[in-house]
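Chemist: Here is my input, please return the structure:
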Amino acid sequence: MNPKLFTPFYVRGLTLKNRIVMSPMIMCSCDEHDGMVTDFHLVHYATRAMGQVGLIMVEATAVLPEGRVNDTDLGIWSDEHIEGYKRLTSLIHKFGSAAGIQLIHGGRKNEFDNSLLAPSAIPFDDDRNIPKEMSIEDIKEIVNAFKDAVNRAKEAGFDVIEIHGAHGYLISSFLSPLSNLREDEYGGDEERRYRFLKEVIQATRTTWDGPLFVRISARDFHECGNTPETSVAFAKRMKSDGVDLIDCSAGGVVSGKSVKILSYPGYQVPYAEKIRREANIPTGAVGLITKGEQAEEILQNERADLIFIGRELLFNPYWTMKVADEMRHEIEIPRPYYRDRVGGRVRRF
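Modeler: Below you'll find the predicted structure:
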């Protein structure tokens, strides 16, 4: 039986050749603090595509300059950014991978600017400035910024859009009762805390008919925060609003100084499993997934639909090829990497 890890995944008209996704990881590698794609990004992402990852998810990319987490992060707030992303998606596609982009506004976790925005005037930690509580006008402007960014991503040739709603950044801080103390229509119960993300999703869907993912923190790791049960409720709302897959991470809403997270291989997989089963929506599993057999177990037991690989793909851009070889499963690889052919059978090494 073929490993499920190397079976296609179909989502809203797109076919991924396997279930392996390069998890979005901020690289802080823009040379001029302008959010532009650099040679680093071209090499970094194209190499993982050459390594046969099914979907390359480009790191958190800011919809506004003040929405960056760090001033060397990628941006997509200007039409001037489009040409660099066209070069990037062209390279990713050339080597057979799909190209996704994660859109973000950093909110109160912005590390370089004093103009912090948040649902409520609560700093992320003692080292950050107190953010401005967003007005309704501020909210509308940022929703429109996401929509404009989606249009640019579409023009640049991306196949998948992912909205970053995790880790305490702006959307995540609206979702969590730890950071959202508003008393208007954007705060209070789950439905009102969800409203900002709902409007971002709706704005995205007015211009984007392709696959739409959302990354969430499925647990806040705080007794007064969101729980996996809360996240199931949010996931049901997202599915109804046109989201195709939930990328299930956790934490980040509260500073690591005040909560302790016990991490171990696959520690976040139960969140993907729970949301998949109870909200009846495809999920992506993340969290110290390092081995092929580990990823295969998750898929065979229907705990998630996609496997998001982070650090292992930083250490080894050819992780996909390595795992296929370990599983004795033939996949297409760049021809120069074949060693020779013996009796009609390809030998790779």
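
Chemist: going forward, measure contacts and count neighbours with C-alpha atoms only.
Modeler: Will do.

Chemist: Just the helices from this protein, written as ranges.
Modeler: 39-50, 82-94, 136-156, 170-175, 190-193, 195-205, 228-240, 269-279, 292-300, 311-315, 319-326 (DSSP state H).

Chemist: I would like the residues contacting the longest one, please.
Modeler: With contact meaning C-alpha atoms under 8 Å, 6 or more residues apart in numbering, helix 136-156 is reached by 63-64, 76-77, 79, 82-83, 85-86, 89, 101, 103, 161, 196, 199-200, 203-204, 207-208.

Chemist: And this one, please, so the two structures can be compared:
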Amino acid sequence: MNTSQSVQALFKPFAIRNVNLTNRIVMAPMTRQFSPNGVPGSDVADYYRRRAENGVGLIVTEGTIIDHPDSSNQINVPHFYGETALEGWKRVVDAVHEVGGRIIPQIWHMGARGNVNEYSEADIAAIVEAFAQAASEAKRLGFDGIELHGAHGYLIDQFFWEKTNSRTDQYGGDMIKRTRFATEVIAACRRAVGPEFPIVLRFSQWKSSSYTAKLAETPAQLERFLEPLVDAGVDVFHCSTRRFWEPEFEGSDLNLAGWTKKLTGKPTITVGSVGLNGDFMSLFTEGKGAENAKIDGLIERLEREEFDLVAVGRALLVDPAWANKIRDGRLEELIPFTSEAVKSLY
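Modeler: Predicted coordinates for the structure are as follows:
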């Protein structure tokens, strides 16, 4: 990886409500399934602490599941409910804070096992309450905010997308009605945590089942989609794309985070193969890793204030010191993302 441009823009402070970040680098949420029976252990605390003490401004944890029967079918994905799991997360928070880091949990429901049409309104109310309870626990444990996972075809996104939501009641129909479930979750979480606790929403156009999917085909449609989410209480949008450099709509170089900030005025996080030359699915679909890549274009966009924060996934997964190495110009020390490197992690 070579970069000829100053990285100063990445290391300017930023505030989300009353939470002050030392820089613009965010650790993206990455599922690892390293929490036996849903309980994060000391190894999980050490994992996040290493990234915090090596210069990451904000850590977003791997997806943590809410207290609902459908929320996950994977026993080693961490829970965000139950005394033992929450005690484990308290140790994580303390470990990160001890080294001056900031951390928020990603709160997650992995999706309906059938179709969202099968949920009754009582089912939906119970899920909304489970999200709110998780948000309340996050604040109690000392987290610095929460992120709601509304991307990639998981539950909130299943309500967003017309191909997975064919309901004809208040939760389905046109684009605005399909946001109702999300707005109820966001509003319930806001009531649970109060006005100053940061709420981040991660959303995507693409789905795990369709990389070309679009919730919004035009900027005008995207604005209509985002408006009720802002009104419900989102502070920051985490705009998930596979490649941050790709334009979201024809006729503009803005990516999804750029358009979202332009349309809402809210801070945004960009993400998608930052620091690497391949999209994140290639290791799993083709066995390919990725080499380190220049970040000049990323920094130019950040300096133009196209977005406010930059989420780094695989580069930080494989190299806990990525942020400090970038800051200090130790580019020759960066570790490439390969299957061999991944096997040696943790």
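
Chemist: Would you pull the TM-score for this pair?
Modeler: Once superposed, the chains reach a TM-score of 0.80 (TM-score structural alignment, normalised by the length of structure 2), with 295 aligned residues with a C-alpha RMSD of 2.1 Å.

Chemist: Reformat the helices of structure 1 as JSON lines; add mean neighbour count and distance to Thr72 of structure 1.
Modeler: Listed next are the helices of structure 1 as JSON lines, based on neighbours: other C-alpha atoms under 10 Å; distance: least, C-alpha to C-alpha, whole Å:
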{"stretch": "helix 39-50", "mean neighbour count": "19", "distance to Thr72 of structure 1": "12"}
{"stretch": "helix 82-94", "mean neighbour count": "20", "distance to Thr72 of structure 1": "15"}
{"stretch": "helix 136-156", "mean neighbour count": "19", "distance to Thr72 of structure 1": "18"}
{"stretch": "helix 170-175", "mean neighbour count": "29", "distance to Thr72 of structure 1": "18"}
{"stretch": "helix 190-193", "mean neighbour count": "20", "distance to Thr72 of structure 1": "30"}
{"stretch": "helix 195-205", "mean neighbour count": "20", "distance to Thr72 of structure 1": "25"}
{"stretch": "helix 228-240", "mean neighbour count": "18", "distance to Thr72 of structure 1": "31"}
{"stretch": "helix 269-279", "mean neighbour count": "21", "distance to Thr72 of structure 1": "31"}
{"stretch": "helix 292-300", "mean neighbour count": "18", "distance to Thr72 of structure 1": "32"}
{"stretch": "helix 311-315", "mean neighbour count": "15", "distance to Thr72 of structure 1": "19"}
{"stretch": "helix 319-326", "mean neighbour count": "18", "distance to Thr72 of structure 1": "27"}
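
Chemist: Columns distance to Phe9 of structure 1 on top of these, output as TSV?
Modeler: Listed next are those as TSV, based on distance: least, C-alpha to C-alpha, whole Å:
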stretch	distance to Phe9 of structure 1
helix 39-50	17
helix 82-94	17
helix 136-156	21
helix 170-175	27
helix 190-193	31
helix 195-205	22
helix 228-240	18
helix 269-279	15
helix 292-300	12
helix 311-315	20
helix 319-326	16
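
Chemist: out of those, nearest to Val58 of structure 1?
Modeler: Val58 of structure 1 lies closest to helix 39-50 among the helices of structure 1, at 7.6 Å (C-alpha to C-alpha).

Chemist: What is the corresponding segment of structure 2 for the closest one?
Modeler: Aligned using TM-score structural alignment, helix 39-50 of structure 1 spans residues 42-53 in structure 2.

Chemist: how near is the equivalent of Leu148 of structure 2 over in structure 1 to Leu88 of structure 1?
Modeler: Aligned by TM-score structural alignment, Leu148 of structure 2 pairs with Ile163 of structure 1. Going from Ile163 of structure 1 to Leu88 of structure 1 by C-alpha to C-alpha, to the nearest Å gives 19 Å.

Chemist: How about Leu197 of structure 1?
Modeler: The value you get for Leu197 of structure 1 to Leu88 of structure 1, if C-alpha to C-alpha is used, is 28 Å.

Chemist: likewise Gly51 of structure 1?
Modeler: Plainly put, Gly51 of structure 1 is 16 Å away from Leu88 of structure 1 if you go by C-alpha to C-alpha.

Chemist: Also Asp325 of structure 1?
Modeler: Taking C-alpha to C-alpha, one finds Asp325 of structure 1 at 28 Å from Leu88 of structure 1.

Chemist: Which residues are in contact with the match of Leu148 of structure 2?
Modeler: 102-104, 212-215.

Chemist: one more time with 10 Å, if that's ok
Modeler: By C-alpha atoms under 10 Å, 6 or more residues apart in numbering, the contact list for Ile163 of structure 1 reads 60-61, 101-105, 146, 150, 171, 197, 200-201, 204, 212-216, 243, 246-247.

Chemist: Ok, Glu184 of structure 2 next?
Modeler: Applying C-alpha under 10 Å, 6+ apart, the residues contacting Glu184 of structure 2 are 124-125, 128-129, 131-132, 190, 229, 232.

Chemist: Out of the residues you listed, which is nearest to Ala216 of structure 2?
Modeler: Ala216 of structure 2 has its nearest neighbour among these in Leu229, at 14.3 Å by C-alpha to C-alpha.

Chemist: isn't Val230 of structure 2 right next to Lys266, touching?
Modeler: Yes. In this structure Val230 of structure 2 lies within contact range of Lys266 using C-alpha atoms under 10 Å: 8.2 Å.

Chemist: joint contacts of those two?
Modeler: What both Val230 of structure 2 and Lys266 touch, as defined by C-alpha under 10 Å, 6+ apart, is the set 236-237.
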